[in-house]
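Undergrad: Model the following, please.
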Amino acid sequence: MWQGVIPAVTSKFNEDDSLDFAEMRRCFALQIDAGVDGLIACGSLGEGPMLSHEERIGVLRTCIEVAGARPSLLTVAEASTRDACALAEKAARAGAAGLMVVPSTIYHSDHRETVAALRAIAAAGDLPIMIYSNRLAYRVDVTVEMMEELADDPRFVAVKESSDDIRRSTEIINRLGRRYDLFTGVDNLAFEALAVGAIGWVAGLCLAFPHETVAIYRLVKLGRHAEALSIYRWFRPLLDLDVSTYLVQNIKLAEALAIHSNERVRAPRMPLAGERRARAEQTILQAMATRPELPRLV
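TA: Next up is the predicted model:
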């Protein structure tokens, strides 16, 4: 159902902490113009948990406006199943193409509870769902066994695999074949995941470097692995910025430098400062100074 590069977009703020929809439209359009295959609103990178439901629906509507026929998904990541179901219903009414669903972000549910919560959210929204499995960030592992159990519900169509263990991608395919559209959600494992069978990339650094991200994906799919790997090796120090407690600040700094956006985040986050900022800025500027010439894609 879904494939390709689908970035998890950042939410943009004005100086008064309100949402900056004009800047979001500009930044999202850069992604679409570069050839991404959809947009995902209000994930971790989009500071979804810091936004009200009303704000999240506003960001989703902006994605839909800019993406047009390409799918716009809303991330559902709530502490309680009740609130997750309410958000899923709102997303459906707003016209979301689907949901990316994270298990409870506060209570670390067990196998039975996780499956029950995911089923409840699917029923509430009645939309296609990308299961977001990230045991490192959220401490709930949506295992291959759970995916197999959920496979009887056709609304579960995709998996964003972010376990940080590249072996998991092969395990999913070995167990379930192509039952789910398999996406990688770890930027600095993207080439590896695509090489072993992922058909999509939920990307982060794509927000600052969309053409390079799209080129890597398309070259892999064309079988031009050496060319893709050359770009990926250049990209790798940047991609490491996605795998960090400070991924939001890191990527917003990259957006500020590469596409002239801003670094505003919602408190308690603050923009990078000191040595941490200096290291990230050096990485970004070095990459910008050595940007590879991208090959022609047909």
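Undergrad: From here on, just use CA atoms for contacts and neighbour counts.
TA: OK.
Undergrad: Okay, helices next: where are they in the stretch 51-200 of the chain?
TA: Along the stretch 51-200 of the chain, counting by DSSP state H, counting those that start in this stretch, helices occupy 53-67, 81-94, 111-125, 135-138, 144-150, 167-176, 190-195.
Undergrad: JSON lines for those, including distance to residue 30 and mean neighbour count?
TA: As requested, the helices of the stretch 51-200 of the chain are arranged in JSON lines below (distance: least, C-alpha to C-alpha, whole Å; neighbours: other C-alpha atoms under 10 Å):
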{"stretch": "helix 53-67", "distance to residue 30": "10", "mean neighbour count": "20"}
{"stretch": "helix 81-94", "distance to residue 30": "23", "mean neighbour count": "20"}
{"stretch": "helix 111-125", "distance to residue 30": "29", "mean neighbour count": "18"}
{"stretch": "helix 135-138", "distance to residue 30": "28", "mean neighbour count": "15"}
{"stretch": "helix 144-150", "distance to residue 30": "34", "mean neighbour count": "15"}
{"stretch": "helix 167-176", "distance to residue 30": "30", "mean neighbour count": "16"}
{"stretch": "helix 190-195", "distance to residue 30": "21", "mean neighbour count": "20"}
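Undergrad: quick one more, to check against the first:
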Amino acid sequence: MWQGVIPAVTTKFTADDKLDYNEMERCFKFLMDAGCDGLIACGSLGEGPFLSHDERIEVLKVTKQVTGAKPALLTVAEASTREACALAEKGAKAGADGLMVVPSTIYHTNPKETVANLRAIAAAADLPVMIYSNRIAYRVDVTTDMLEELADDKRFVAVKESSDDIRRTTEIINRLGRRYDVFTGVDNLAFEALTAGAIGWVAGLVVAFPHETVAIYRLVQAGRYAEALEIYRWFRPLLDLDVSSYLVQNIKLVEAMVIDSNERVRLPRMPLEGEPRTRAEAVVKAALANRPKLPSFA
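TA: As a prediction, this is how the structure comes out:
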């Protein structure tokens, strides 16, 4: 159902901590114009848990306005099933094309609870669902066994595989074939996952470097692995900024440096300073100084 590069977009704020609709529209259009295949609103990178439900719906509306016929997904990542279902229903009414669903972010559910939670949210919205499996950040692992158990519900169409174990992509495909659209959700494992059979990339650094991200994806799909790998090797130091407790600050700093956006975050987050900022800036400057010329592709 879904494939390609689908960025997890950042949420833009004004100086007085309101939603910056104009800047979001500008940045989202930049991604779509570069060839991205949809957008995901209010995920971890989008600071979704720091937004009210009303704010998340507003971000979704901007996202859908920009994506047009391509999918705009709303992230559902709530502590309780009740709140998750309420947000899922609001997202469906507001025009979301689907949901990306994270199991409970506060209470670490056991397998039975995880499956029940996901089923309830899918039923509440009655929309296609991408399951976000991230045992590192959220300490709930949606295993291949659980995906097999959920496979009887056709609303579960995709999985964002972020276990940090590259073997998992092959395990899902070996067990379940193409029942799920498998996306890689770890920027610095993207080439490995795409060449192992993932058909999509929920990307982070794409928000500042969409052309490079799309090029890697399309070259892999065309079997032009050496060309894709050359770009990926250049990209890797930047992609490592996504795998961090400070991924939001890191990536918003990159946006500020590369596409002239801003790095405003919502408290308690604060922009990078000191050595972490210096290190991230050095990575960006080095990448810009050696930015590759992208090959043409169909």
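Undergrad: now the helices of the stretch 51-200 of structure 1 as TSV including distance to residue 208 of structure 1?
TA: What follows is the helices of the stretch 51-200 of structure 1, written out as TSV (distance: least, C-alpha to C-alpha, whole Å):
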stretch	distance to residue 208 of structure 1
helix 53-67	17
helix 81-94	27
helix 111-125	31
helix 135-138	23
helix 144-150	32
helix 167-176	26
helix 190-195	16
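Undergrad: how about these, which one is nearest residue 5 of structure 1?
TA: In terms of C-alpha to C-alpha, the element of those nearest to residue 5 of structure 1 is helix 190-195, at 10.5 Å.
Undergrad: what element comes up after the closest one heading to the C-terminus?
TA: Heading C-terminal from helix 190-195 of structure 1, the first helix or strand you meet, by DSSP states H and E, is strand 200-201.
Undergrad: with structure 2 superposed, average distance for the helix or strand following that following strand?
TA: Scanning forward in sequence from strand 200-201 of structure 1 by DSSP H and E, the next helix or strand is helix 210-221. Mean deviation of helix 210-221 of structure 1 relative to structure 2 after superposition (mean C-alpha distance after the TM-score superposition for structure 1): 0.2 Å.
Undergrad: before we move on, the earlier item: can you say which of the helices of the stretch 51-200 of structure 1 is nearest to residue 205 of structure 1?
TA: Between residue 205 of structure 1 and the helices of the stretch 51-200 of structure 1, the tightest spacing by C-alpha to C-alpha is seen for helix 190-195, at 11.4 Å.
Undergrad: right, so of the helices of the stretch 51-200 of structure 1, which gets closest to residue 224 of structure 1?
TA: Closest of the helices of the stretch 51-200 of structure 1 to residue 224 of structure 1 is helix 190-195, at 11.1 Å (criterion: C-alpha to C-alpha).
Undergrad: Can you give the contact residues for the closest one?
TA: Helix 190-195 of structure 1 is contacted by residues 166, 169, 184, 200-201, 216-217, 220, 229, 232 when judged by C-alpha atoms under 8 Å, 6 or more residues apart in numbering.
Undergrad: nearest to residue 44 of structure 1, of the helices of the stretch 51-200 of structure 1?
TA: Minimum separation from residue 44 of structure 1 across the helices of the stretch 51-200 of structure 1 (C-alpha to C-alpha) falls at helix 135-138, 9.5 Å.
Undergrad: Where does that closest one end up in structure 2?
TA: Following TM-score structural alignment, the aligned partner range for helix 135-138 of structure 1 in structure 2 is 135-138.
Undergrad: The matching stretch: how far from the chain's middle?
TA: Put simply, stretch 135-138 of structure 2 sits 14 Å off its chain's centre (C-alpha atoms, centre = their mean, to the nearest Å).
Undergrad: now do stretch 92-100 of structure 1
TA: Distance of stretch 92-100 of structure 1 from its chain centroid, counting by C-alpha atoms, centre = their mean, is 15 Å.
Undergrad: cool, stretch 258-266 of structure 1 as well?
TA: On the basis of C-alpha atoms, centre = their mean, stretch 258-266 of structure 1 sits 18 Å off its chain's mean C-alpha point.
Undergrad: ok, now stretch 254-267 of structure 2?
TA: From the chain centre to the centre of stretch 254-267 of structure 2 is a distance of 17 Å (C-alpha atoms, centre = their mean).
Undergrad: next one: stretch 70-83 of structure 1
TA: In terms of C-alpha atoms, centre = their mean, the centre of stretch 70-83 of structure 1 is set 13 Å apart from its chain centre.
Undergrad: just to revisit the earlier point, got a winner among the contacts of helix 190-195 of structure 1 for most neighbours?
TA: residue 201 (31 neighbours; other C-alpha atoms under 10 Å).
Undergrad: and that one, what does it touch?
TA: Neighbouring residues of residue 201 of structure 1 by C-alpha under 8 Å, 6+ apart: 3-7, 183-185, 190, 217.
Undergrad: let's see it at 7 Å
TA: Listed by C-alpha atoms under 7 Å, 6 or more residues apart in numbering, the contact set of residue 201 of structure 1 reads 4-6, 183-185, 190.
Undergrad: what's the closest of those to residue 64 of structure 1?
TA: residue 6 (13.3 Å).
Undergrad: Would you check how far apart the closest one and residue 282 of structure 1 are?
TA: Distance of residue 6 of structure 1 to residue 282 of structure 1, computed by C-alpha to C-alpha, to the nearest Å: 27 Å.
Undergrad: more neighbours, these two?
TA: Between residue 6 of structure 1 and residue 282, counted using other C-alpha under 10 Å, residue 6 has the larger neighbour count: 28 against 11.
Undergrad: Which residues are in contact with the more buried one?
TA: 36-40, 201-203.
Undergrad: got it, and residue 140 of structure 2?
TA: By C-alpha under 7 Å, 6+ apart, the contact set of residue 140 of structure 2 is 103, 108-109, 134.
Undergrad: Serialize those residues to JSON lines and add fields for neighbour count.
TA: Output for the contacts of residue 140 of structure 2, formatted as JSON lines (neighbours: other C-alpha atoms under 10 Å):
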{"residue": "103", "neighbour count": "31"}
{"residue": "108", "neighbour count": "16"}
{"residue": "109", "neighbour count": "17"}
{"residue": "134", "neighbour count": "20"}
